[in-house]
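Chemist: no sequence for this one, just the structure:
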């Protein structure tokens, strides 16, 4: 075998490339491989059996060859969908240019091991927050369209469609039939999920299946499917199995329903119940409106019955009369005060008049004044103050006269 590096001028032939690939593959040695059986070919009389082993989390398959006795020595015959662990060596067939696994030991994975693996996956997805209540979306009250992923002509399909149409006859369904168990279930369900998720007329997606064994429901605990449901933009309803069944899809979906019948009751409202509720609400609104109108009418009647509204002029007339009486009282009181004050003034004037010098002069008395040497006038009180020749001023009631003393004596 040549060891020179190939070039365009000196390329390797196909047999050389195939042999080199075979050398590399054979160096890998034996490995333990786990997968799901999708096809078994063990013909009577053949020493070699062929098993197609698929990765449940990816669309990848490999062919496993083994002696027929390995399959016949198993306690339970292998069937499609079974999970197995094989100890095998990679083998490259140069003539066909294909790679396969040559198994020397096959171990079926028991239910207990499957449940343990599902539990480990459950903890992983929960730790990532895929089960968190806050990420779950509420379903629309009345969806425009409902996507249904279920088995063909299955009881689950009939239950969902029949009960949903009985509750709301106008609901529109887009039904995609897929395998719901076995190795083809996960790829077909994921394909249908992607198609419905991109449909703008679908507001909610229902994945429905009847009950079954742990192995039958295993596709609905597939990690790839769970992550696809969690990443979907449309709310997803899980209706898998019966009440005791709880695959991981129930925890990832936005709503978990115990049965397909329960799902049909959750995705659409009951037209009869909603009509009855609307009638009840209308009656309540009618009673409330009538009660409010009656209360307001009673209040208006009460307001109209009050005197101030029954005869609005009467209070004005009463107040006007009271104002008139007050004005009259004020006028009389003012006149009384003025009369009293006038009488007081008149009395004081009479007293002043009676006590004043003018009144005394009017009675015949006179006031005699003489002129002092400095020229000022003084009241004459003694004859000694008025010697002969003294000028006098005599004041009487209606005026004054002047006189001169011609003789002074006793």
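Modeler: Now that the structure is in, tell me what you want to look at. Keep in mind the model is a prediction, meaning the values are calculated, not measured.
Chemist: can we go C-alpha only for contacts and neighbour counts from here?
Modeler: Noted.
Chemist: ok, which stretches of the protein are helices?
Modeler: Along the chain, counting by DSSP state H, helices occupy 14-26, 68-72, 111-127, 155-167, 185-197, 223-231, 248-252, 260-267, 271-305, 307-310, 313-355, 357-362.
Chemist: tell me the most buried of the ones you listed?
Modeler: Mean neighbour counts were taken over the helices of the chain using mean count of other Cα atoms under 10 Å, and the top value, a mean of 25, falls to helix 248-252.
Chemist: in terms of contact count, name the helices or strands touching that one.
Modeler: With contacts taken as 3 or more Cα pairs under 8 Å, 6 or more residues apart in numbering; DSSP states H and E, helix 248-252 sits against helix 223-231, strand 236-240.
Chemist: Could you dump these into CSV and include distance to residue 57?
Modeler: Shown next, in CSV, are these (distance: least, Cα to Cα, whole Å):
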stretch, distance to residue 57
helix 223-231, 5
strand 236-240, 19
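Chemist: if we compare those, which one ends up closest to residue 162?
Modeler: strand 236-240 (15.1 Å; Cα to Cα).
Chemist: thinking again about what came up before, closest to residue 387 out of the helices of the chain?
Modeler: When these are compared by Cα to Cα, helix 357-362 sits nearest residue 387, at 24.9 Å.
Chemist: ok so, going back, save the helices of the chain as TSV, and put in distance to residue 99 too.
Modeler: Shown next, in TSV, are the helices of the chain (distance: least, Cα to Cα, whole Å):
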stretch	distance to residue 99
helix 14-26	9
helix 68-72	20
helix 111-127	28
helix 155-167	41
helix 185-197	23
helix 223-231	26
helix 248-252	34
helix 260-267	43
helix 271-305	60
helix 307-310	106
helix 313-355	114
helix 357-362	163
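Chemist: what about the ones you listed, which gets the closest to residue 147?
Modeler: helix 185-197 (6.2 Å).
Chemist: what packs against the closest one?
Modeler: For helix 185-197, the packing partners by 3+ Cα pairs under 8 Å, 6+ apart are strand 146-150, strand 204-209, helix 223-231.
Chemist: Can you tell me which helices and strands the first one packs against?
Modeler: Looking back up the chat, that one is strand 146-150. Counting by 3+ Cα pairs under 8 Å, 6+ apart, strand 146-150 packs on helix 155-167, strand 173-177, helix 185-197, strand 204-209.
Chemist: Tell me which of the ones you listed sits nearest to residue 243.
Modeler: So among the helices and strands packed on strand 146-150, strand 204-209 is nearest, using Cα to Cα, at 12.2 Å.
Chemist: Structure two is appended below for comparative analysis:
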């Protein structure tokens, strides 16, 4: 017995490498330990040639680009009712098998069950509750579509009625609407990966403002890709608003709940992603008319206001207040002049009266009547008025004032009065 058959293979190294057969047997041992498993997937290829006992299927994960080969007896395929077709969802009870000669792994199926409509609907409902609980259906996270997108992305089947409806209605409403179309599979096992890839391309394009995913009507199995969890999460994570236009009015795949806008048909999507150029042109004309009327009304109001201001006395005759004030100034000046003249006249009369009294009381008036004033010098030499003959002696010099001058004399004698 060799070391390989006993399983006591020494550790591998550069000096002691394993041969290919040893590695293959070890992998086979690990695979065979897995035992029998139930696997769910979509059938993408069926090969059951006449005269052969073994059928080959390719089973694919609808949410990922992963597939495996399944082998089974031909009678197992032929015993399935209705007949198994590509794109169908199945449950396979199989045992993983590793083929040493080719170094490949496949599943050896002992039972294949087609997933019925009821089971599909139940799974969709469970997924719907899960996504709803996570908030992917919440109204708050849905975004409004741009009024006039600068670019529209359309994901739909090649040369499909949905593509024609979206393009025709969008261009009828807005002929200049730029639409970038990416054709993908819209049913079957390749639909979800292709739609997700197209979604990522359009979402990364800065010139795309809204993305439309459109498909015509179909059975529950045909519309199954649009209820796929991976696609729903990709739409929810997209940074560009997404419009769902799947099937007809009664069709409601999960994508309708996740998308930012749900349209009942592709025709409805073409009408809602762009405005109607005729309606907008009419609205522009209406707004221009309203603006013109509003402007004319405002101008008329301001003209009336200016006319009212211009008709006011202060603006109709701006010099009138100045003239009135000039008249007031002249009047007050005349009053001041008259008051000043009256005051001067009164003061002049008072001065004249005082002068007359002073004149009457002064010595000049007395001397004009013939009286004189006699003065003599005292001991200090100052002139004193002579009031008595006793104040002077003979020889005293005298100064006699008369009305028109003075006379100097000397006392020669005195004569007492009676």
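Modeler: Looks like it came in fine. Everything numeric here is computed off the predicted structure, so don't read it as measured data.
Chemist: Residue 232 of the first structure against residue 197, yeah?
Modeler: Yes. Counting by Cα atoms under 8 Å, residue 232 of the first structure does reach residue 197; the two are 6.5 Å apart.
Chemist: Save the helices and strands packed on helix 185-197 of the first structure as TSV, and put in distance to residue 130 of the first structure too.
Modeler: Below are these laid out as TSV (distance: least, Cα to Cα, whole Å):
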stretch	distance to residue 130 of the first structure
strand 146-150	21
strand 204-209	18
helix 223-231	7
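Chemist: Which of the ones you listed sits closest to residue 244 of the first structure?
Modeler: strand 204-209 (13.6 Å).
Chemist: tell me, that closest one lands on which residues of the second structure?
Modeler: Under TM-score structural alignment, the counterpart of strand 204-209 of the first structure in the second structure spans residues 210-215.
Chemist: Counterpart of residue 117 of the first structure over in the second structure?
Modeler: So, by TM-score structural alignment, residue 117 of the first structure is matched to residue 127.
Chemist: Correct me if wrong: that match contacts residue 233.
Modeler: No. Taking contacts as Cα under 8 Å, residue 127 of the second structure lies outside contact range of residue 233: 11.4 Å.
Chemist: Any idea how far apart the tips of stretch 175-187 of the second structure sit?
Modeler: Stretch 175-187 of the second structure has an end-to-end distance of 30 Å (Cα to Cα, to the nearest Å).
Chemist: So which bits of that stretch are buried?
Modeler: Counting neighbours by 16 or more other Cα atoms under 10 Å, one finds that the buried residues in stretch 175-187 of the second structure are 177, 178, 179, 181, 182, 183, 184, 185, 186, 187.
Chemist: wait, what's in contact with the fourth one?
Modeler: The reference is to residue 181 of the second structure. 153, 154, 155, 156 (Cα atoms under 8 Å, 6 or more residues apart in numbering).
Chemist: Closest one of the residues you listed to residue 81 of the second structure?
Modeler: Nearest member of the contacts of residue 181 of the second structure to residue 81 of the second structure, counting by Cα to Cα, is residue 156, at 31.4 Å.
Chemist: Translate that closest one into the numbering of the first structure.
Modeler: Per TM-score structural alignment, residue 156 of the second structure is aligned with residue 150.
Chemist: Report the contact partners of that match.
Modeler: Contacts of residue 150 of the first structure by Cα under 8 Å, 6+ apart are 156, 157, 175, 176, 177, 178, 179, 180, 207, 208, 209.
Chemist: And the residue nearest to the last one when sequence neighbours are not counted, how far from residue 221 of the first structure?
Modeler: Meaning residue 209 of the first structure. Excluding the flanking residues, the one nearest residue 209 of the first structure by Cα to Cα, 6 or more residues apart in numbering is residue 240, at 4.8 Å. Separation of residue 240 of the first structure from residue 221 of the first structure (Cα to Cα): 11 Å.
Chemist: residue contacts, the residue minimising distance to the centre of the first structure?
Modeler: The centroid of the first structure falls nearest to residue 138 when counting by Cα atoms, centre = their mean (12.9 Å). Residues near residue 138 of the first structure by Cα under 8 Å, 6+ apart: 235, 254.
Chemist: ok, it to residue 253 of the first structure distance?
Modeler: In terms of Cα to Cα, residue 138 of the first structure sits 11 Å off from residue 253 of the first structure.
Chemist: next one: residue 186 of the first structure
Modeler: Taken as Cα to Cα, the span from residue 186 of the first structure to residue 253 of the first structure is 16 Å.
Chemist: cool, residue 210 of the first structure as well?
Modeler: From residue 210 of the first structure to residue 253 of the first structure the distance is 17 Å (Cα to Cα).
Chemist: and those two? which has more neighbours close in?
Modeler: residue 253 (27 against 21; other Cα atoms under 10 Å).
Chemist: Aligned to residue 290 of the first structure, what sits in the second structure?
Modeler: So, by TM-score structural alignment, residue 290 of the first structure is matched to residue 296.
Chemist: Check residue 350 of the first structure too.
Modeler: Residue 350 of the first structure maps onto residue 356 in the second structure, by TM-score structural alignment.
Chemist: Same check on residue 36 of the first structure?
Modeler: Using TM-score structural alignment, residue 36 of the first structure pairs with residue 42 in the second structure.
Chemist: is it true that that match touches residue 60?
Modeler: Yes. In this structure residue 42 of the second structure lies within contact range of residue 60 using Cα under 8 Å: 5.2 Å.
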